[in-house]
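>>> missing the sequence, but the structure's below:
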């Protein structure tokens, strides 16, 4: 007797909602672990990271002058409002609701705002909601006094979850947070949150290529970041590196070569799409594109004005020296918050090449200081391993919801 063979049903698509460069990257890596098609709704920018997951974008694109930090400063907020923040943002809500139709689950990677959008999309479409919160950490509260809290009123929701965010999180089917301290903080407030590993370390690439570095010299990673802060910070970093002749400095450059801003009197030689050489003040410093993993893993110390990159270096046990910019991201308030997050792994100093070079020199020459930095970085960031756990949970929830409908 012939039996009819029924083909296994294809899994329903999954909708990702994310709002930031790092959030897009985490979402894209997570999407790559899931079967079935992927849709994504980027609330800030174009969500280019999802291209690697062969995902389909739903909804409009919102380009913000602040790069997604409207409350980083009053100027950021004014610029974003002029760019259509309110009207386009409201449109994205309806885009997300429509994009969730026919999917198996809604995955939010981002902050409270992204969670609001995702909660509406999931509820109106009767879908499981998974929240991946890579931004908040209970460690932001370490050493935060009343004066500090008043200085950072504009970033209150970046220091700790607001009551409305906790209420939304309680309504999610699964919540994953960035560290063990935050898991405890959420659970004490009735949110069944899980820490399964560090998202930042999950998205840190392995070395992309050999760097062929000179032996016996410490390596200084320069991390100007993916935001527009690099226009201000890269020249300062290069001048600091020029004051460290016994150190090999490498710039992990995430932008086009046209975006490079050099100190006065410096020149840039573009050698290929992947490498350029900045020369000035007696120094020659390589800028490398598409080699962040290689630079990060080769470094002995870093100077950074970046969010995720600074945390990834700290998570590797590498001390990071930082300085505030005028924004849009790495402002004085952001630097203070990251300092509380990373503890001894991050040292924030003035935006002065001489001061930066002195701090690098001091750290490299002090074994005890490097050991404390490594300990704090490794323990506060934690190991990789979250994304496979989250992917399995998304599949389970989508399957359970589908079975319940039968």
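In hand now; what should we look at? Computed from a prediction, not measured in an experiment: that's the story for all the values here.
>>> only C-alpha atoms for contact and neighbour calcs from this point on.
Noted.
>>> Give me the nearest residue to residue 269, chain neighbours excluded.
residue 277 (5.1 Å; Cα to Cα, 6 or more residues apart in numbering).
>>> before we move on, what about residue 46?
In space, and not counting its chain neighbours, residue 46 is closest to residue 61: 5.8 Å by Cα to Cα, 6+ apart.
>>> wait, the one you found sits on residue 44?
Yes. Applying Cα atoms under 8 Å, one finds residue 61 in contact with residue 44, separated by 7.1 Å.
>>> who's more crowded, these two?
residue 44 (22 against 17; other Cα atoms under 10 Å).
>>> Contact partners for that one?
Residue 44 makes contact with 18-20, 61-64, 67-68, according to Cα atoms under 8 Å, 6 or more residues apart in numbering.
>>> residues near the spatially closest residue to it that is not a sequence neighbour, how many?
What sits nearest to residue 44 in space, not counting adjacent residues and going by Cα to Cα, 6+ apart, is residue 19, at 5.0 Å. A count of nearby residues for residue 19, using other Cα under 10 Å, gives 24.
>>> Stretch 204-217: which residues count as buried?
The neighbour-count check on stretch 204-217 (16 or more other Cα atoms under 10 Å) flags 204, 207 as buried.
>>> Included below, for side-by-side comparison, is a second structure:
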């Protein structure tokens, strides 16, 4: 039995009635993963709750690793959850049965709360995501807590003040003094709302202006990213000399949703080719070793063979060795002149930690890379997720750490500008950690939930 299975064995409803029954609501694949990280820590507590779940968007596959039972109907909508990007996506979901599904899920939540009440069990709800699970939790009749993953004050302001925006409509985002609108704050300030966990300190401090029980405990998105190697392994001795001769490592993040990710990959490969052309220049200030390694962090949902075909079409040849070793025996390795390109679906964390910078067209992966204190260069795609609107919003969220370029050919110029200025790299390192938080948030949130709800 795996460690996760052992942990989850306590989550079935045969436990004593004195235990808390916790229902988790989440609305998206990323939100499911964040919820599961918190639940893993809850299940490690001395008196863990009995846990149930209802993924509002998608089918909640992440909950399967903890063997957590689902209490109601689940379905993947045509938009995949990206309705806020495009009104047309919302209409597709409505035609696909969104309203009926929402009504059914709300009934399932109230039925679950009612059944636990009849049995005399302690009951609570953990909502993870945006206003949708928060709304469901508020009208469930049970006490609840909220992990706000979708909004941050960094979308509209930084520590200095409000961000300059071109669109007059953008003022709507902050019309009431917070990125969280009055109706959302009302939901978070109800008596049955016991805790709100915003994603960063700036948002927490803003919400504390109102009677909202906000706690600054960090962002679970930065948990579980430990690499397989140690810094001592990477730099065994004479660190300064090894830094000079080691290859430049560029992490490639195309996203995880097909077919969009395949289109993103084509743009990324154009950027790679343009960057390689400029790296041949002898006056490059950061290319001392003469070698560059591109690490493609490929989601399991994608077909590596499709990506490999595109790589080969750009003139790369299959190769057996690389200056960078990954803990994935199925890694595909390609070589072109003094450059190597690796495709892996099992070494995501190592790809994040090894990269000096990233060429990114992803949501969560880009934020995690920047949270490690590193710069990323983003190319807006054609959507439905990583489109120009999403990329522009992400650049506000991540500040100086994310550099937007309009065309893939412009990535090379952005890379050269970055490495000519050591001060900006230091600023980026500090900025990423400040905006994304330090690891350990899931455990801190779990401890707080156990104290306030259990």
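Arrived safely. Just so it is clear, the structure is predicted and the values come from calculations on it, not from any experiment.
>>> Give me the distance between the alignment partner in structure 2 of the residue nearest to residue 269 of structure 1 and residue 301 of structure 2.
Under the alignment by TM-score structural alignment, residue 277 of structure 1 pairs with residue 332 in structure 2. Distance check for residue 332 of structure 2 against residue 301 of structure 2: by Cα to Cα, to the nearest Å, it reads 16 Å.
>>> more neighbours, these two?
Just comparing residue 332 of structure 2 and residue 301: by other Cα under 10 Å the higher neighbour count belongs to residue 332, 19 against 12.
>>> List the contacts of that one.
By Cα under 8 Å, 6+ apart, the neighbours of residue 332 of structure 2 are 318, 342-344.
>>> Same question for residue 397 of structure 1.
Neighbours of residue 397 of structure 1 in contact, by Cα under 8 Å, 6+ apart: 105, 128, 173.
>>> Excluding chain neighbours, give the residue nearest to the counterpart of residue 108 of structure 2 in structure 1 in space.
In structure 1, residue 108 of structure 2 lines up with residue 95, judged by TM-score structural alignment. Of all residues not flanking residue 95 of structure 1 in the chain, residue 59 sits nearest, at 4.7 Å (Cα to Cα, 6+ apart).
>>> Count the neighbours of that neighbour for me.
So residue 59 of structure 1, with other Cα under 10 Å, has 19 neighbours.
>>> Quick one: map it onto structure 2.
Using TM-score structural alignment, residue 59 of structure 1 pairs with residue 72 in structure 2.
>>> for residue 179 of structure 1, same thing?
Residue 179 of structure 1 maps onto residue 200 in structure 2, by TM-score structural alignment.
>>> got it, and residue 366 of structure 1?
That one, residue 366 of structure 1, aligns with residue 421 by TM-score structural alignment.
>>> what about the match of residue 59 of structure 1, distance to residue 264 of structure 2?
Taking Cα to Cα, one finds residue 72 of structure 2 at 35 Å from residue 264 of structure 2.
>>> Quick one: the strands in structure 2, in order.
Along structure 2, counting by DSSP state E, strands occupy 20-27, 50-57, 122-129, 143-148, 193-197, 248-253, 292-297, 317-318, 332-336, 339-344, 357-360, 376-378, 402-404.
>>> residues contacting residue 250 of structure 2?
So residue 250 of structure 2 contacts 292-295, 355-359 (Cα under 8 Å, 6+ apart).
>>> What is the burial count for the residue nearest to residue 335 of structure 1 when sequence neighbours are not counted?
Computed as Cα to Cα, 6+ apart, the closest residue to residue 335 of structure 1 that is not its neighbour in sequence is residue 324, at 6.1 Å. Neighbour count of residue 324 of structure 1, defined by other Cα under 10 Å: 22.
>>> what does residue 383 of structure 1 give?
18.
>>> counterpart of it in structure 2?
Using TM-score structural alignment, residue 383 of structure 1 sits opposite residue 438 in structure 2.
>>> Distance-wise, check its match relative to residue 424 of structure 2.
Distance from residue 438 of structure 2 to residue 424 of structure 2, by Cα to Cα: 21 Å.
>>> What does the residue nearest to residue 335 of structure 1 correspond to in structure 2?
By TM-score structural alignment, residue 324 of structure 1 lines up with residue 380.
>>> residues touching its match, list them.
Contacts of residue 380 of structure 2 by Cα under 8 Å, 6+ apart are 361, 386-388, 390-391, 404-406.
>>> would JSON lines of those with neighbour count be doable?
Compiled in JSON lines, the contacts of residue 380 of structure 2 are given as follows (neighbours: other Cα atoms under 10 Å):
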{"residue": "361", "neighbour count": "29"}
{"residue": "386", "neighbour count": "25"}
{"residue": "387", "neighbour count": "15"}
{"residue": "388", "neighbour count": "18"}
{"residue": "390", "neighbour count": "18"}
{"residue": "391", "neighbour count": "24"}
{"residue": "404", "neighbour count": "21"}
{"residue": "405", "neighbour count": "17"}
{"residue": "406", "neighbour count": "12"}
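>>> Let's have those residues in TSV, adding distance to residue 227 of structure 2.
Shown next, in TSV, are these (distance: Cα to Cα, whole Å):
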residue	distance to residue 227 of structure 2
361	22
386	26
387	30
388	31
390	29
391	27
404	27
405	29
406	32
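>>> Tell me which of the residues you listed fall in helices.
Residues of these located in helices (DSSP state H): 388, 390-391.
>>> Nearest to residue 337 of structure 2, out of those: which one, please.
Nearest to residue 337 of structure 2 among those is residue 391, at 32.3 Å by Cα to Cα.
>>> Please indicate which of the contacts of residue 250 of structure 2 are buried?
292-295, 355-359.
>>> For residue 443 of structure 2, state which of the residues you listed is nearest.
Taking those together and measuring to residue 443 of structure 2 by Cα to Cα, the closest member is residue 355, at 27.0 Å.
>>> which residues touch residue 360 of structure 1?
By Cα under 8 Å, 6+ apart, residue 360 of structure 1 lies in contact with 301, 321.
>>> State the distance from it to residue 267 of structure 1.
24 Å.
>>> got it, and residue 205 of structure 1?
Counting by Cα to Cα, the gap from residue 205 of structure 1 to residue 267 of structure 1 is 30 Å.
>>> Same question for residue 27 of structure 1.
Taking Cα to Cα, one finds residue 27 of structure 1 at 38 Å from residue 267 of structure 1.
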